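Chemist: the sequence and its predicted three-dimensional model are supplied below.
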Amino acid sequence: MTLRPPVVADVADALAQLAGVAIRTPLLRSDELDALSGGKVFIKCENLQRSGAFKFRGAYNCLSRLDRAAFPGGVVAYSTGNHGLAVAGVSRMLGLACTIVMPFDAPSVKIARARAHGADIVLYDRHRQRREDIAASIAERSAVAVVAPGDNPFVIAGQGTAMAEALQDLALAGIAVDVAMVPCGGGGLAAGTCLAVEALGFQTEVWAAEPAGFDDTRRSLASGKRECNATVDGSICDALLAPTPAALPFAVNKDRLARVEVADDDEVLDAMRFAYQELRIVLEPGGAVGLAALLARPGALRGRTVVVVASGGNVDTAVFMRALARQPIGGAAA
């Protein structure tokens, strides 16, 4: 089945679909963060979203529209973690059978929580197998819908509602946002954010942030075609290790993303520690990469008003303890 790229109207539709279902997550700020960045920074706390990540938005916007007569077997999704966890949780809410294809080295907390939602988990070796092929094979054997993490217009539009909410809330307070910064793996959140900005008629620039060594979106924007990463692992940002930008998000992002920053693992761990010590929120590595990029290169946003999406909080304890052991950034409280 060929899916069309999402359009601006899809975000408005997704906002209506998610009303009263998704949590309208808070915006946090701190004087310390503003001083370190040189700007006025708001953190959109999607780590507090249902399923612990923004991915709930896209999963619900998609699965709540599923044609159950056409797909009596439910759904199959492939994911490094948060998309699969969200699909599992929404499937449980809606009474759908669900299979999630996840790499065996995905964070154990994400695998365990998906199982707890009642999903069947199929583990694979990301070095030797393609998750898309496994999902397609499952769909060939049973009447299930494949719910991709990026190449689905309803998923992308749903993800865009996170920034739409933030921009709406700040507009009501009379605050205009110069830059929206979002983590980027396959590009769905970035694409949804670009469409959300257009839907609201704002002039906000959309920036993406990627893990160092996995900057496929940045390189793709430069070349004009979808580039691949050299490897499928090697960063603690497990949620952002897509091998290449997803096709539908890139169709949106290639003409709309203003800039892509990167952050390495040490910078991400520093940002996780800062978020906990200064803002009292728990972030997973992929959820902290936007904040990490901002803190590592503060001059880029000096004097500007910024919303950074903290996209998820599903972190393994050992990784979180590594972050807490870091030296504080600037004057952040110990």
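Modeler: Received the coordinates, thanks. Residues are numbered from 1 along each chain as shown.

Chemist: hey, let's count contacts and neighbours off CA atoms from now on
Modeler: OK.

Chemist: which is the next helix or strand following the longest helix seen in the chain?
Modeler: In the chain, taking DSSP state H as the definition, the longest helix is helix 153-172. The C-terminal neighbour of helix 153-172 among helices and strands, as given by DSSP states H and E, is strand 179-183.

Chemist: what's next to that following strand, contact-wise?
Modeler: 163, 189-190, 193, 204-210, 240, 286-290, 304-311 (CA atoms under 8 Å, 6 or more residues apart in numbering).

Chemist: quick one: contacts of stretch 37-48?
Modeler: 23, 25-30, 33-34, 52-54, 162-163, 166, 282-283, 287, 294-295, 297-299, 301-314.

Chemist: give me the buried subset of those.
Modeler: Neighbour counting with 16 or more other CA atoms under 10 Å marks 23, 25, 27, 33-34, 52-54, 162-163, 166, 282-283, 287, 294-295, 298, 301-302, 305-314 as buried within the contacts of stretch 37-48.

Chemist: structure B:
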Amino acid sequence: MIELNPLSQPPNQADLLLTHEAIQPFIHRTPVMTNASLDRMSGCKLLFKCENFQKIGAFKMRGAASAALRLSAAERERGLATHSSGNHAQAVAMAAKKLGVPAYIVMPHDAPKVKIAAVEGYGAQISYCVNTPKDRQEALDKVVEKTGAAFIHPFDDYGVIAGQATAAMELIEDTPGIVLDLILAPVGGGGLMAGTALASRYFSVQAEAWGAEPHNVDDAARSLVQGSVQINETNETVADGLRTNLGEKTFDIIYKRVPRILIVDEDEIVAAMRLIWERMKIIVEPSCAVPFAAVLRYPELFAGKNVGIILTGGNVDVVGLPF
């Protein structure tokens, strides 16, 4: 097992390369898929990095593994802890299982049942809370005080950001005959978006990293305009993985490296999710359909371009589909 040094500043190119090597035992190298029908519909060349096929069904495995490997042996021995509505919870639980240490997860009562079941299946101990940032943090503080476990932040951690960057690194490496113009990622807490921006800077010939988020939780777009972290007044969106506000670390990177964050409506997210299911025959969560929804909403921005899209996860409750 390769152990990584803690990061006190945004990861550089060497950090990202070492991170990618270190997390190999924890991740799959997910495929890049295309679809001629969706290309015609959108007027551009789309290349989907399918993290719905990742271990635990989402890209979050990358960041959790990266952060866990930056802890000392003594820190890891006391266990890993986090708060999450689902995918990061699963990732920390699986990372702990692979490392042979306990996992303590705080989840909101209204987290998707499929994600709660998965966290339980990885052997983690779950504590439940009300779904607000304040309640999540208070519940987590109690768990950490009781257990001494190391907190792995869902997104606002340079180690997590370095891990999430590896998805875009693979996308760039696995499309050698295509010069990507844009790489799109959905924005929640910003860990994936920040990592994608860094990967685009260090490993792509010319690709810009753009974000996409639901109108109901558009804090990232407003943050870019205001130049400081903005807070959502509601978390009402079908894209349950994007309800979180940006963190300070993720905002700093995104503000410097991401020129655009596009906004889409709820019905557009559901329609994009359904199109991916119908045309590509793969299962995706509402959150990861958001960038494709942005391509369909703003065709003039993408016409004739080569566009990479990170499909972030496939942990959806098929009993309660939004379409």
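Modeler: Structure received. Bear in mind that the values here come from a model prediction, so they are computed numbers and not experimental data.

Chemist: superposed, what's their TM-score?
Modeler: The TM-score (TM-score structural alignment, normalised by the length of structure 2) is 0.94; 317 aligned residues with a CA RMSD of 1.6 Å.

Chemist: between the longest helix of structure 1 and strand 179-183, how many degrees?
Modeler: Orientation check (axes from the mean of the first three to the mean of the last three CA atoms, to 10 degrees): helix 153-172 of structure 1 against strand 179-183 gives 140 degrees.

Chemist: helices or strands up against helix 153-172 of structure 1?
Modeler: For helix 153-172 of structure 1, the packing partners by 3 or more CA pairs under 8 Å, 6 or more residues apart in numbering; DSSP states H and E come out as helix 8-18, strand 40-45, helix 55-63, helix 188-200.

Chemist: same thing but 10 Å
Modeler: In terms of contact count using 3 or more CA pairs under 10 Å, 6 or more residues apart in numbering; DSSP states H and E, helix 153-172 of structure 1 is assigned the packing partners helix 8-18, strand 27-28, strand 40-45, helix 55-63, strand 179-183, helix 188-200, helix 247-253, strand 305-310.

Chemist: distance to residue 144 of structure 1 added to these, as TSV?
Modeler: Formatted as TSV, those follow (distance: least, CA to CA, whole Å):
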stretch	distance to residue 144 of structure 1
helix 8-18	22
strand 27-28	37
strand 40-45	33
helix 55-63	12
strand 179-183	30
helix 188-200	22
helix 247-253	21
strand 305-310	32
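
Chemist: quick one, which of these is nearest to residue 105 of structure 1?
Modeler: Residue 105 of structure 1 lies closest to helix 55-63 among these, at 19.8 Å (CA to CA).

Chemist: now the closest one, how far from the centre of its chain.
Modeler: 12 Å (CA atoms, centre = their mean, to the nearest Å).

Chemist: got it, and stretch 159-166 of structure 1?
Modeler: 11 Å.

Chemist: average distance between that stretch and structure 2?
Modeler: Comparison of stretch 159-166 of structure 1 with structure 2 after fitting gives an average deviation of 0.4 Å (mean CA distance after the TM-score superposition for structure 1).

Chemist: quick one on the thing from earlier: list the buried ones in the longest helix of structure 1?
Modeler: Quick answer for helix 153-172 of structure 1 (16+ other CA under 10 Å): 153-167.

Chemist: angle of that helix against helix 8-18?
Modeler: 80 degrees.

Chemist: what angle do helix 153-172 of structure 1 and helix 55-63 make?
Modeler: Using the same axes, to 10 degrees: helix 153-172 of structure 1 against helix 55-63 is 130 degrees.

Chemist: spatially nearest residue to residue 240 of structure 2 (excluding sequence neighbours)?
Modeler: residue 287 (6.6 Å; CA to CA, 6 or more residues apart in numbering).

Chemist: what about the one you found, how many residues close to it?
Modeler: Using other CA atoms under 10 Å, residue 287 of structure 2 is surrounded by 29 other residues.

Chemist: that one contacts residue 264, correct?
Modeler: No. Counting by CA atoms under 10 Å, residue 287 of structure 2 stays clear of residue 264, with 11.3 Å between them.

Chemist: name the residues contacting each of those two.
Modeler: Common contacts of residue 287 of structure 2 and residue 264 (CA atoms under 10 Å, 6 or more residues apart in numbering): 212-214.

Chemist: follow-up on the earlier one: what about the residue nearest to residue 240 of structure 2, distance to residue 166 of structure 2?
Modeler: Taking CA to CA, to the nearest Å as the measure, residue 287 of structure 2 falls 19 Å from residue 166 of structure 2.

Chemist: again, but for residue 321 of structure 2
Modeler: Relative to residue 166 of structure 2, and taking CA to CA, residue 321 of structure 2 is found at 30 Å.

Chemist: how close does the residue minimising distance to the centre of structure 2 sit to residue 261 of structure 2?
Modeler: By CA atoms, centre = their mean, structure 2 has its centre lying nearest to residue 192, at 4.5 Å. As judged by CA to CA, residue 192 of structure 2 and residue 261 of structure 2 stand 13 Å apart.

Chemist: so what's in contact with these two at the same time?
Modeler: 185-186, 211.
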